[in-house]
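Q: next comes the sequence, and after it the predicted model I'd like to discuss.
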Amino acid sequence: MSDKYTPPKVWTFSEGNGGEFANINRPTAGSREEKKLPQGEHQFQLYSLGTPNGVKVTIMFEELLELGIKGAEYDAYLINIGEGDQFGSGFVDINPNSKIPALLDKNHGEEIRVFESGSILVYLSEKFGKFLPKDPIKRAQTFNWLFWQMGSAPYLGGGFGHFYAYAPEKFEYPIDRFAMETKRQLDVLDKQLANNKYIAGDEYTIADMAIFPWYGALVKGKLYDAAEFLSVHEYKNVIRWADELIKRPAVLRGRVVNRAWGDEDQQLHERHSSADFEKIKLEY
């Protein structure tokens, strides 16, 4: 490691703190500019980016549409977090925490604002009666694993991913600490999937939709270019489950919505109808 760091008695913000997101990170909340959000014709307006947290919700919408539920049609607009779009007044009005995804349900004139990916998944599940079991035991299991993901992924993304992929300098201690925790989490999933087809049992639920964009992507080599480093081949049950999910057309569609990097033929910056996928390569 480089020079030893001794924390001061009182922390102060420094704009030159480095890292990929140093230009937008601040220790304060709230909007930074007046910026109205666009709206389409559908009841649901999604403002997001194709990161793992954003993909959870677009998979959910596409799964609902795959079932033929026309009321689940939605408009998806790109929020470029690298440019600070999440700090515009319109976005902050939906999500005061300035994180994607954010959902506006126009609800026939009575606007409902929903933020946090897990909250959006539950909201849509309850609204349409899909992907959240009614049986109390299965329902509890689904919530257990949904909230497991919400509590665990920050260690994968904000912990391992940050220090392994985004930090301006590589330090052994944080990478080692969060690699260990990421592998422990993968082992938790692998043991659960050893005896279950899906995360919460024999039914495909919002728990799968929440966990797949993070841990499924990780074992398929799509996250942080870290598959070899983390020896993800060890987690055979997680790989089996991920391979099962990428056969689902809705998962493949949801993965490309609001995607703004990678191969151009796998990017759909905005989504307003199923016709928008006609020129997109839907493969994992």
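A: Everything's here; your move.

Q: going by C-alpha atoms from here, please, whenever you check contacts or count neighbours.
A: Noted.

Q: run through who's touching stretch 52-68.
A: 48-49, 72-74, 100-101, 117, 120-121, 124, 130, 206, 209-210, 212-214, 250-255, 257 (C-alpha atoms under 8 Å, 6 or more residues apart in numbering).

Q: now do the helices in the stretch 101-250 of the chain.
A: 117-128, 136-154, 172-193, 206-211, 217-219, 236-245, 249-256 (DSSP state H, counting those that start in this stretch).

Q: another one to put next to it:
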Amino acid sequence: MIDLYYWTTPNGHKITMFLEEARLPYRIKPVNIGKGEQFAPEFLKIAPNNRIPAILDHAPIDDGKAVPVFESGAILLYLADKTGRFIPSDLRGRNEALQWLFWQMGGLGPMAGQNHHFVQYAPEPIPYAMDRYVKETSRLYGVLNKHLADGREYIAGEYSIADMACYPWIVPYERQQQNLDDFPHLKRWFERVRARPGTERAYAVAERINSAPVVDDESRKWLFGQDASTIR
């Protein structure tokens, strides 16, 4: 059994996508980040960066004590290695999947996240920041679109953790002020991933946990107003 510490964010969706695809037994431990539950001491023991998702694997492959893992990319890789699924076994295929996993972790996620913040959540509009991150999001869409232009079905050939990492960050494309019609190869890939039963099940889980995400003054305090004093 795997405990999944989860909330309905793109990074949270990555892990439910894997777990649903692999049909691994798991139980969700909701961490409502709008109420500050990510700063609870019990959660910080598993996720010291006070971010979801995190897992606690009670059945690791070495049959030892439960293994905690935080950071969504690390969790995807851990689960892929645990199951031997959704990551190519050959050297070149594995390397390609990992490159795109790290591309998402270091590029698409952070840049789209800043896009979300300055376009959707900042208390006042900052045109330079909005323009900067909307354009950078567009550039990253273009990078992935070009990669997919050779007609491949998935990012690393076969469906992998690279697709699971990237897809949830494309889902809010309209909020990111992007038009998928401008990226036809990405759009084809996006629709293919969206139609997978595992993806459908993962997003159905999100609806049961938090069907109407709200950012208000209280949640802004927890989401955007923290410094080092919070975790001391």
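A: It's in. Worth saying up front: this structure is predicted, and the values here are computed from it rather than measured.

Q: mind checking the TM-score on these two?
A: With the length set by TM-score structural alignment, normalised by the length of the second structure, the two chains reach a TM-score of 0.85; 206 aligned residues with a C-alpha RMSD of 1.5 Å.

Q: circling back to that earlier point, kindly compare burial across the helices of the stretch 101-250 of the first structure and name the winner.
A: helix 206-211 (a mean of 26; mean count of other C-alpha atoms under 10 Å).

Q: can you tell me what part of the second structure that helix aligns to?
A: Mapped onto the second structure using TM-score structural alignment, helix 206-211 of the first structure spans residues 161-166.

Q: what do you get for stretch 164-181 of the first structure?
A: Aligned using TM-score structural alignment, stretch 164-181 of the first structure spans residues 119-136 in the second structure.

Q: what's that stretch in contact with?
A: Identification of contacts with stretch 119-136 of the second structure by C-alpha under 8 Å, 6+ apart yields 111-112, 114-115, 118, 175-178, 215.

Q: make sure Asp3 of the second structure is indeed in a strand.
A: Yes - under DSSP: H, G, I helix; E, B strand; the rest coil, Asp3 of the second structure sits within a strand.

Q: which position in the first structure pairs with it?
A: In the first structure, the residue paired with Asp3 of the second structure is Gln45, using TM-score structural alignment.

Q: try Pro53 of the second structure
A: For Pro53 of the second structure, the aligned position in the first structure is Pro101, judged by TM-score structural alignment.

Q: any idea how far Gly129 of the first structure is from its match?
A: Distance of Pro101 of the first structure to Gly129 of the first structure, given as C-alpha to C-alpha, to the nearest Å: 21 Å.

Q: which of these two has more residues huddled nearby?
A: With neighbours defined as other C-alpha atoms under 10 Å, Pro101 of the first structure and Gly129 compare such that Pro101 has more, 29 against 13.

Q: please name the nearest non-neighbouring residue to that one.
A: Spatial nearest neighbour of Pro101 of the first structure, chain neighbours left out: Ser48 (4.5 Å); criterion: C-alpha to C-alpha, 6 or more residues apart in numbering.

Q: contacting residues around the one you found?
A: Contacts for Ser48 of the first structure (C-alpha under 8 Å, 6+ apart) come out as 54, 76-79, 100-102, 258.

Q: show me how to select, in PyMOL, the buried members of those.
A: Command for PyMOL that selects the buried part of the contacts of Ser48 of the first structure, burial taken from 16 or more other C-alpha atoms under 10 Å:
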select buried, resi 54+76+77+78+79+100+101+102+258
